[in-house]
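J.: structure for this input, please:
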Amino acid sequence: MAPTDPLSSRPAPVRGVAAEGEGTAAGRRPDRSESFGEALLGKILDSAHELPPHLIGPLVADVVDQLGGRRPQVLLQDYGQLVLVPLPGEGLTGGGPQLIDDSEAGRCFLDAVPVEVPQEDGVRVHLPLLDGGDQVGVMAVTLDSVDDDDRRLLLRISGLVADLLVTKHGYSDLFFDVRRDEGMSVAAEIQWSLLPPLAMIMPRVAVAGVLEPAYDVGGDSFDYALNGDVLHVVMIDAMGHGLDAATMATVAIGAYRHARRAGIGLSEIYAFMDRAVAEQFGPEQFVTAQMLQLDTTTGRVQWVNAGHPPPILVRDHRVAQRLVAPTTLPVGLGGSEPQVSELGLVPGDRVLCFTDGVVEEHKSGGEEFGEHQLIDCVNHLERTGRGIRAVTRSLSHTLKRARGGQTSDDATLLMVEWRG
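T.: As a prediction, the model looks like this:
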């Protein structure tokens, strides 16, 4: 009897299978026939190479239909990280944005786990669209019922869809337009084009960052790279705001990447960035910066501070200390060789870096927000036990609400977790 796929009553096609009893166990060729599940995944893979970005939606709809599903949706996170917005496309279900903090799709997004919701006509399944730990969005589909075979296939399909969205992102403005909830300044356009993914979750280390104001950020930026066992991180804050600050941030990040890729140490990276900014913008302009290197095998973190607020160490879900260390002048002002500080992390430790806009912004009523308020917010959110992406995002939004929803300066957060 031909093998039957668990998701379909149709016999799976059989090709290249040796007849029963033919040959020996060692000499028999393996079954290379295509199962129903492989055919679905193959449809995505076979189409991916030359698929125009605007046809990702119809491809998803077609695959979901073959699986017996209906009402497929691909939901993308907006730049402000407040809502999930449906991707348009033939065969995809539309609708309005869904609040990340108040929807099943949002719960799937924040916790990066599938969420199943029983409904009158079946089960609505929400799946995280993950690429290297970065949460691209959520895929949703309704099935009559869900078993383990469905779950396995849907997770694999959502993984391929996430990869498609990431790889096609650079070819089109479609995804930019979907994710924009309001107009974006030219400075913000530049800064977002510089950024790596907002999150990276790996077995030994995780990173998550947030930029505010998302649609008008000027001089704040960050960058990271996982090279072998070493995580490299930088956070910068270029003086001023608007296009001039964004231009200076571009030079600073470009100089950092160039120096990092040359394999030099933290002190030398600072010197290279310092020269690049000074030569381009003159002696009156500067960029505060903080560069870190984390050995993900040992948990040893080293950092250099160039006029930046000291980072905060979170241990056992509480702020353990401010990582106060010797600093040098901001990048561009010709400071002395910076001192490299070191600290040994324990598994689960988180290091929070932030720009001065986070603590110098004034709360409603005129009082400066301050580091004590920041620490209280971190302690409160850490007690939830949620992942680094959810905590960083919630922290940014909590701080913004405490400021009355206003941000007169860039307020950027970047959290690193050593998972051990």
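
J.: please make it C-alpha for all contacts and neighbour counts, starting now.
T.: Noted.

J.: residues touching stretch 229-244, excluding its own?
T.: Contact partners of stretch 229-244, identified using CA atoms under 8 Å, 6 or more residues apart in numbering, comprise 186-187, 216-226, 245-246, 248-249, 252-253, 256, 260, 285-297, 353-355, 409, 414.

J.: among those residues, which are located in helices?
T.: Counted as lying in helices by DSSP state H, out of these, are V186, A187, A245, A246, M248, A249, A252, I253, Y256, R260.

J.: what subset of those is buried?
T.: A187, A245, A246, M248, A249, A252, I253, Y256, R260 (16 or more other CA atoms under 10 Å).

J.: for the chain, which helix is longest?
T.: The chain, longest helix under DSSP H: helix 148-168.

J.: centre of the chain versus that one, how much separation?
T.: The chain centre lies 17 Å from the centre of helix 148-168; the measure is CA atoms, centre = their mean, to the nearest Å.

J.: one more, please, to line up against the first structure:
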Amino acid sequence: MCADADRRAWRKEVAGQVMAEESVDRSEGFGERLLGLLLDRARVMPPQLIAPLVAEEVARIGGRDVSILLQDYAQEVLVPLPGSKLHVGQPQPVADSPAGQAFLSADVVETAQADGGVRMYLPLLDGSDQVGVMSLTLDTVGDDDRRLLRRLAGLVGDMLVTKNAYTDQFFQARRQEPMSVSAEIQWSLLPPLTMTVPQVEVAGILEPAYRVAGDSFDYALNDSILHAAVIDAMGHGLDAAAMATIAIGAYRHARRVFVSLAEKYAYMDDAISQQFGPDHFATAQLMHLNITTGELELVNAGHPAPLLIRDGRVVQQLESATTLPVGFGGEEPRIRQHMLQPGDRVLCYTDGIIEEHLTGGELFGEERLIRCVNRLGQEPSQGVRADLRKLSHTLKEERGGRTSDDATLFMIEWHGGAADHLAALD
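T.: Next comes the predicted model:
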């Protein structure tokens, strides 16, 4: 009897293990089929059919009222993408909404609904750059749902970015007011506004979003070196946009043929002077950051000095010997080296931030900028992207809502360490 009881207990234990394993396998298998369907069709999927297919897939797990929300160019609201089978509501404010919280934190937000369901807001990420938010409602939410929907949101984010090159529909949804031709050029020139890897994060923002002309920035992470540049071309309108385009093009060309920081400056200087003549120029900041050691090389060609922020406060301006703006021809740039500490932030900005005239004619100035940075630094950090966005909007409010000249902010946060573990399978 005792042996029979032991055998029954053993069979019951084994059966329980098998059921548990089958449950996990079934969940993973279902998710794989669901994501695989989307992936298999992605190559030939017309842009306007992405959202309806996503809504159909969400319905298979009991989801409803699916919305795809994209950030507007001014980073003020998340606007719904129109489309068949999608729930199209009102734009959601980035600053004060569950969708905005998911967007800024790059994490899932769940809110209980009056009918007992759960509204989920999942960030749509292209790499680490926030594209927007996918929202949907489920009756109940379990860990399997969360895992599957995170993966689905990641795939949808990548598809939206890929298909964006084939259509104007996503651009039109994001645009909340008319955009100038020069701004169209600059937005098509920009890299992703945010990049995050374990060793370093970067973020940038342009004002006025719909009329920017001569300001731009660019970056690339090549092995252990972060290459970054901030450009401010003289003038306004198409002339400034064309000059910024030439400057960024020359910078990228120099970066991709593996030349030094000084040679990058020379490439840009030569391109501007040959194309526009001696009366045109662009100010620039060029940087190399070794993301392993924290060593920063800086060429400052006519820009305001970047600010070094440590523990939420500006501790110094990263001064460097004066170098002429690019376009004046032939000067050897002066390179300054700085050592960063883990957690340090470097804030670059163009003169449109500090040279805005306040009521009464007074300039906004560097001191006010530093006070704003220090004040916001006392608040808990939400990450580089969210913090920079808040700084930009705060500065605009401090300037009375005016931006008469292009005003660009670009921030680097250095952490150090390594990322090799990400290439190892568990």
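
J.: just give the TM-score of the two.
T.: Here the superposed chains carry a TM-score of 0.92, computed using TM-score structural alignment, normalised by the length of structure 1; 397 aligned residues with a CA RMSD of 1.6 Å.

J.: for the very next helix or strand once past the longest helix of structure 1, packing partners?
T.: Downstream of helix 148-168 of structure 1, the first helix or strand assigned by DSSP states H and E is helix 174-179. Under the contact criterion of 3 or more CA pairs under 8 Å, 6 or more residues apart in numbering; DSSP states H and E, helix 174-179 of structure 1 touches strand 70-77, strand 83-86.

J.: how about those strands, which one is nearest D149 of structure 1?
T.: strand 70-77 (17.2 Å; CA to CA).

J.: just the strands in the stretch 101-250 of structure 1 please.
T.: 115-119, 122-131, 134-143, 199-201, 205-212, 220-227, 230-238 (DSSP state E, counting those that start in this stretch).

J.: reformat those as TSV; add mean neighbour count and distance to L165 of structure 1.
T.: Formatted as TSV, the strands of the stretch 101-250 of structure 1 follow (neighbours: other CA atoms under 10 Å; distance: least, CA to CA, whole Å):
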stretch	mean neighbour count	distance to L165 of structure 1
strand 115-119	15	21
strand 122-131	24	9
strand 134-143	25	8
strand 199-201	22	16
strand 205-212	25	20
strand 220-227	22	21
strand 230-238	23	25
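
J.: now for these, which one comes closest to V314 of structure 1?
T.: strand 205-212 (13.9 Å).

J.: does V79 of structure 2 really touch L70, like I thought?
T.: Yes. When contacts are counted by CA atoms under 8 Å, V79 of structure 2 is listed as touching L70 (5.2 Å).

J.: now do the shared contacts for those two.
T.: With CA under 8 Å, 6+ apart as the test, V79 of structure 2 and L70 both reach A173, R174.

J.: returning to that earlier point: just so I know, which of the strands of the stretch 101-250 of structure 1 lies nearest S267 of structure 1?
T.: strand 230-238 (12.9 Å).

J.: the closest one aligns to what range in structure 2?
T.: Taken onto structure 2 by TM-score structural alignment, strand 230-238 of structure 1 occupies residues 225-233 there.

J.: how about the helices and strands packed on helix 174-179 of structure 1 in CSV, adding mean neighbour count?
T.: Formatted as CSV, these follow (neighbours: other CA atoms under 10 Å):
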stretch, mean neighbour count
strand 70-77, 24
strand 83-86, 24
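
J.: would you list the ones you listed in JSON lines and tack on distance to R401 of structure 1?
T.: Listed next are these as JSON lines, based on distance: least, CA to CA, whole Å:
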{"stretch": "strand 70-77", "distance to R401 of structure 1": "20"}
{"stretch": "strand 83-86", "distance to R401 of structure 1": "16"}
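
J.: for these, which one sits closest to T93 of structure 1?
T.: strand 70-77 (5.3 Å).

J.: in structure 2, what residues pair with stretch 44-52 of structure 1?
T.: Under the criterion TM-score structural alignment, stretch 44-52 of structure 1 matches residues 38-46.

J.: show the end-to-end separation of the matching stretch, please.
T.: Using CA to CA, to the nearest Å, the end-to-end distance of stretch 38-46 of structure 2 comes to 12 Å.
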